[in-house]
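Chemist: structure here, sequence nowhere to be found:
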């Protein structure tokens, strides 16, 4: 289904017919303001009206930890880095089929993932670890040392710092692909200096991480 993208604040404000065109004008711009719409008429009207800051709700603190906030809601937290990406994993069973993905923190949820891998057999912690390393390697390849990587997994962040995936995943043919990826990720960490910050996503304050698969069991 065709989406239309409005850029109010970026390298070239306007209305664009593809996410690629929109992304080109907002990537790396601190505080870029943009949004997707279902019709051209709606997008043009929104562009003409100018950017409307989301209304801040007054009153008691809302329980957000099990919700995913919109980019507009997240923009109310100045401590969230505007030039950032987020990674998250999902696993059906533990071990089970694991997958992970990466998104721009302030991207509209309808926009495509930066990358998505899986499912293959493994565990949630292994997928969280591989997701962070995949993101860091991608940024290094792009020559980008500024973008912040958010993860909601303390274990995975610790393993990345220690350059070692401390999993108890058995060395059996079923998990061979996961172990091969772990070995490559550890090798990359040992051979490269990480300059991008990896920061813990504060779920209790900011809701579910934007890369969340939305399949958590409550």
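Modeler: Arrived safely. Keep in mind it's a predicted model, so treat the numbers as computed, not measured. Numbering: from 1, shown residues only.
Chemist: rest of the way, CA atoms for contacts and neighbours
Modeler: Noted.
Chemist: and for residue 161, the neighbour number?
Modeler: 13 (other Cα atoms under 10 Å).
Chemist: for residue 21, same thing?
Modeler: Residue 21, neighbours per other Cα under 10 Å, totals 12.
Chemist: quickly note the distance from it to residue 14.
Modeler: When Cα to Cα, to the nearest Å is the yardstick, residue 21 and residue 14 sit 10 Å from each other.
Chemist: and the residue nearest the centre of the chain, how far is that from residue 160?
Modeler: With distances taken as Cα atoms, centre = their mean, the residue of the chain nearest its centroid is residue 86 (2.4 Å). Distance, residue 86 to residue 160, by Cα to Cα: 15 Å.
Chemist: structure B:
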């Protein structure tokens, strides 16, 4: 069994149908400090998860001292990140910008790892919104 990561950046997204609001955020695993939190309007959970990863990549680029490992509990968002393209049928402007960013910055971000956070082994990801 792999040990729970203690270094890196944890990201999560959430969508509330009641509030009609999609959000994402990131937390530094070492300190527990929230690095950013954003609301993006009424989209989907997968879009929030993906944009959380992309925003964490931007954060790493702007803060070279930060860990270059990002965790997400969303296989879909990690797949979209690896493909540098989403499979969403929603035409969210932020998605289009994120896809372009990933393609343009490919050479500069290739050493940033995006790994799966295993909720079964390690519990909820520290960036979780607690909406379940």
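Modeler: Done, it's in. Predicted, not measured: the structure shown is a model, and the values here were computed from it.
Chemist: residue 115 of the second structure should be in a strand, yeah?
Modeler: Yes - under DSSP: H, G, I helix; E, B strand; the rest coil, residue 115 of the second structure falls within a strand.
Chemist: the second structure: helices as residue ranges?
Modeler: 45-62, 75-83, 93-104, 106-109, 119-122 (DSSP state H).
Chemist: now render the ones you listed as CSV, adding distance to residue 30 of the second structure.
Modeler: Putting the helices of the second structure into CSV (distance: least, Cα to Cα, whole Å) gives the following:
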stretch, distance to residue 30 of the second structure
helix 45-62, 15
helix 75-83, 22
helix 93-104, 26
helix 106-109, 22
helix 119-122, 15
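Chemist: and the residue nearest to the centre of the first structure, how far is that from residue 139 of the first structure?
Modeler: With distances taken as Cα to Cα, residue 86 of the first structure is found 13 Å from residue 139 of the first structure.
Chemist: need the contact list for the residue nearest to the centre of the first structure.
Modeler: Counting by Cα atoms under 8 Å, 6 or more residues apart in numbering, residue 86 of the first structure touches 102-105, 149-151, 209-211.
Chemist: and which of those is nearest residue 199 of the first structure?
Modeler: The nearest member of the contacts of residue 86 of the first structure to residue 199 of the first structure, counting by Cα to Cα, is residue 150 at 4.9 Å.
Chemist: map the closest one onto the second structure.
Modeler: Using TM-score structural alignment, the equivalent of residue 150 of the first structure in the second structure is residue 71.
Chemist: show me which of the contacts of residue 86 of the first structure is closest to residue 169 of the first structure.
Modeler: Comparing the contacts of residue 86 of the first structure against residue 169 of the first structure with Cα to Cα places residue 151 closest, at 21.3 Å.
Chemist: thanks a lot, catch you later.
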